[in-house]
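Kindly return the folded structure for what I paste below:
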Amino acid sequence: MSHETAINKANLQAIRSASSPGLLRSARIEEQNELYRQMPSVPIETWNNKVGEMHDAVMSQACKLCEETMEQEGFGPPPTAYAFIAFGSAGRSEQTLWSDQDNGLVVGEGDEAKVNAYFEVFSRKLTQILEHAGYPPCPGNVMLSNPLWRSSIMGFERQFMQWRELLGWEQVRYLMIASDMRHIGGDPALSGGLREVITRVMEQGSDPDLTAAILRNTIRHKAALNILGQVITEQTGEHAGEFDVKYGLYIPIVNAVRYLALQYGIKSSSTWERISQLYELEAVPSRWLESYRRAFDTAVKLRSLTPPENEDGMLSSSHYLPQAVMKQKEIRRELRESLSTVRLMYRMLQRQHRYAERKWL
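Below is the predicted model:
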């Protein structure tokens, strides 16, 4: 066992045994700092997996601490089983060291009044514990403290079907968020049940309207490359001259690969796994998928190269790549190659979208 591996295991054990939110925060800071130190010397996918292990350990332990807090404060144990689930980059196992809250809660059956009362308080307290452990609230309020993302399997199914019937931009965005869900803590059977519901709801073969709506949402974020092949940077504001890695490169790849995965019935939420399974299914020419993977590797690496700030020991960062980093020859080359790949991806999707709109109008 290498020295670095031993440190990581010790830090994860400290996270998993933390007996208070304060100790959980301290243990996370130790592991976060060690991972940041290792980043330049570890392959990006391997490093990203280690980051995901840290976040999973922190979030899972936060659930346990929340249950203990509820009992100590007289609320008793959970009145039914529950599953704590992640969405967004956490659902795809693609978080940076700095990450906000994108989560939800699947609750089991039971006395409706008791279940709702308990988990309303539970959700509020778990949100607070996670915030103390370094996860700020989701700007879009995709959190278990929001009743929209806290329900039984049947409740979620009704909500998903309503979104599918409406198919407005916001409803389709919510369906895309749900399709990236992943189990974190609690009863895995509930998460598995919700995954089955999502799969049924998202089956596209017999619903051309859903296919067209997903395509419309997918092609909204395009590659930040102009017709001259130049990288598009921010024109004004505090980030003028900097590159928006998240929305200029990372999100376009995530969205495009997600669309292809849904089209072929792939259940995995990880972008890397989705690309691998598309390769196995021979759904897309292999040379394209190899380009997608290289571009995605670059996107994940560049997200973690945005300069961090240290706030009371916790790292945080914007999703903008500064000019100093962009001027590095290798970074500039990788960025342009990746954006060129994304542009080709989106040309293909735009052709599909135009065909779908003409065919099903």
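
drop to CA atoms for contacts and neighbour counts, all remaining ones
Will do.

My guess is Thr96 contacts Leu302. True?
No - between Thr96 and Leu302 there is no contact under Cα atoms under 8 Å: 10.2 Å.

These two: which has the busier surroundings?
Leu302 (23 against 20; other Cα atoms under 10 Å).

Next one: the more buried one from Cys138, what distance?
Separation of Leu302 from Cys138 (Cα to Cα, to the nearest Å): 22 Å.

Which neighbouring elements make contact with the helix or strand encompassing Val257?
Using DSSP states H and E, Val257 sits within helix 251-263. Under the contact criterion of 3 or more Cα pairs under 8 Å, 6 or more residues apart in numbering; DSSP states H and E, helix 251-263 touches helix 208-218, helix 271-280, helix 286-303, helix 329-360.

Any chance of the ones you listed in TSV with distance to Pro252 as columns?
As requested, the helices and strands packed on helix 251-263 are exported to TSV (distance: least, Cα to Cα, whole Å):
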stretch	distance to Pro252
helix 208-218	8
helix 271-280	12
helix 286-303	10
helix 329-360	7
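
Nearest to Gly193, out of these?
With Cα to Cα, the closest approach to Gly193 among the helices and strands packed on helix 251-263 belongs to helix 271-280: 20.4 Å.

Which other helices and strands does that closest one contact?
If you count contacts as 3+ Cα pairs under 8 Å, 6+ apart, helix 271-280 packs onto helix 251-263, helix 286-303.

Show me the strands in the stretch 1-150 of the chain, by range?
82-86, 103-107, 150-152 (DSSP state E, counting those that start in this stretch).

Next, format these as a markdown table and append distance to Arg293 and mean neighbour count.
Shown next, in a markdown table, are the strands of the stretch 1-150 of the chain (distance: least, Cα to Cα, whole Å; neighbours: other Cα atoms under 10 Å):
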| stretch | distance to Arg293 | mean neighbour count |
| --- | --- | --- |
| strand 82-86 | 23 | 25 |
| strand 103-107 | 26 | 27 |
| strand 150-152 | 34 | 22 |
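
to compare against the first, here's another:
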Amino acid sequence: MKYAESEPDLEGIRYAASREQLRQQRQECQMQLEQLYAVLPITQWTSLVNDMHDHVAARAAVISEYELDAVGYGPPPVPYAFVAFGSSGRRESTLWSDQDHGLIISDVDHEEKEKYFHAYGRHLSNLLEYLGYEKCKGKVMCSEPLWRKTLEEWKRQIISWHQDFSWEPVRSLMIASDMRFIAGERSLAAAWKQFFEHSMNESPEMVTAILRNTVRHKATMNILGQVVTERFGEHAGDFDVKYGVYIPLVNSIRYMALQEGIGETSTLKRLERLTLLDGGNMLLENCQRAFLTALTLRAAASFTVNNGIYSSSGFLPQSELKKKPLLYKLRDSLTTVKRTHRALQRRLWFAERRRL
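This next block holds a predicted model:
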């Protein structure tokens, strides 16, 4: 069935002339997508949501240039690429996802380069907040020096991460592996991606370190097959969709894709490629079904809007858990998460044994 006539019009976002127009267009598109959630397949709905986010982010990058020029910074002194990480890099953002992005700046010399992009990174992140995107609590944003670098600086950073197998550098490398181009000079993102993939091929020990990070996750189903909910706090009785089912699947599939040299960032596309390499693998088929359930549940998680900024709790309210069809799907997905986790734990055990 086709739903093209129901798809939101993105032209208003694409050609917004000011931050005020862009905010209004994002809000109108947001309301349309909220209504479409009930009638569209989750994959199509998620794709439309991320089309909106991509268009808003790309237009925000341009408007930031205009606004900096208007206050005396002039145009960008050298080319740059504005890129996405996290769920945005995987095109899996919900309507309420926060910011996850960075800058890849040309290595061309210019005396104003550092000053300009320092201001530009902060300005763009603040503009995105004005447009309704909550700032990343982990500070994965182009306003931060760690995620705003020249191409050569990025190469040195990636090499540095590969030399340290502790938790934080490995986590940063995992985040970076989901990089996707949004706006600016595409060739910079392509060069970054090529270097990143080459460095992964040259570092089998890092793949094992990523596996070590991947198998750490909270228990979300007990030995009786019951869903484990939050025990305390404001979400007591609710289920943590993000860290209970979504992130474990994302991390597991990312690890398998990196091990096979798959360059896709989308989790579903990674699964498609993995399935082509290992047809008939029931675990991969189960992962695909579980992941679609995870996307559906993430979109149903509770959210708030405060001063125009959208924010999701990542929790499924306990009232939703009383719906038996949903609960059955969740249990089925958690069973897949558990089996995948065990399979990866065995891989890690064999990998660690080979190192002895």
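
Centre-most residue in the second structure?
With distances taken as Cα atoms, centre = their mean, the residue of the second structure nearest its centroid is Ser87 (1.5 Å).

what residue of the first structure matches up with that residue?
Aligned counterpart of Ser87 of the second structure in the first structure: Ser89 (TM-score structural alignment).

quick one: the equivalent of Gly244 of the second structure over in the first structure from Glu170 of the first structure, how far?
Under the alignment (TM-score structural alignment), Gly244 of the second structure pairs with Gly248 in the first structure. Remark: distance between Gly248 of the first structure and Glu170 of the first structure (Cα to Cα) = 21 Å.

Compare the two (neighbour count), which wins?
Gly248 (23 against 12).

Run a quick neighbour tally on the closest residue to the more buried one other than its chain neighbours.
Using Cα to Cα, 6 or more residues apart in numbering and skipping the chain neighbours, the partner closest in space to Gly248 of the first structure is Ala224 (4.9 Å). Ala224 of the first structure has 22 neighbours, counted by other Cα under 10 Å.

list the contacts for the equivalent of Ala224 of the first structure over in the second structure?
Using TM-score structural alignment, the partner of Ala224 of the first structure in the second structure is Thr220. The contact partners of Thr220 of the second structure, by Cα atoms under 8 Å, 6 or more residues apart in numbering, come to Val227, Val228, Thr229, Gly244, Val245, Leu334.

CSV for those residues, including distance to Phe350 of the second structure?
Compiled in CSV, the contacts of Thr220 of the second structure are given as follows (distance: Cα to Cα, whole Å):
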residue, distance to Phe350 of the second structure
Val227, 30
Val228, 30
Thr229, 32
Gly244, 26
Val245, 25
Leu334, 25
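
so who does the nearest residue to Lys222 of the first structure once chain neighbours are set aside touch?
Closest residue in space to Lys222 of the first structure, ignoring its immediate chain neighbours: Pro252 at 6.0 Å, by Cα to Cα, 6+ apart. Applying Cα under 8 Å, 6+ apart to Pro252 of the first structure gives the contacts Thr218, Ile219, His221, Lys222, Ala223, Val342.

Do I have it right that the match of Gly244 of the second structure meets Ala223?
Yes - in this structure Gly248 of the first structure lies within contact range of Ala223 using Cα under 8 Å: 5.6 Å.

Trp360 of the first structure and Ala213 of the first structure, how far apart?
11 Å.

between these two, which one's more packed in?
Ala213 (20 against 9).

Can you tell me what that one aligns to in the second structure?
When the second structure is aligned by TM-score structural alignment, Ala213 of the first structure is paired with Ala209.

how near is the nearest residue to its match once chain neighbours are set aside to Ile159 of the second structure?
Spatial nearest neighbour of Ala209 of the second structure, excluding adjacent residues (Cα to Cα, 6+ apart): Phe165 at 6.0 Å. According to Cα to Cα, Phe165 of the second structure and Ile159 of the second structure sit 12 Å apart.

What is the equivalent residue in the first structure for Ile159 of the second structure?
When the first structure is aligned by TM-score structural alignment, the residue opposite Ile159 of the second structure is Met161.

shouldn't its match be in contact with Val201?
Yes - between Met161 of the first structure and Val201 there is a contact at 6.7 Å, judged by Cα under 8 Å.
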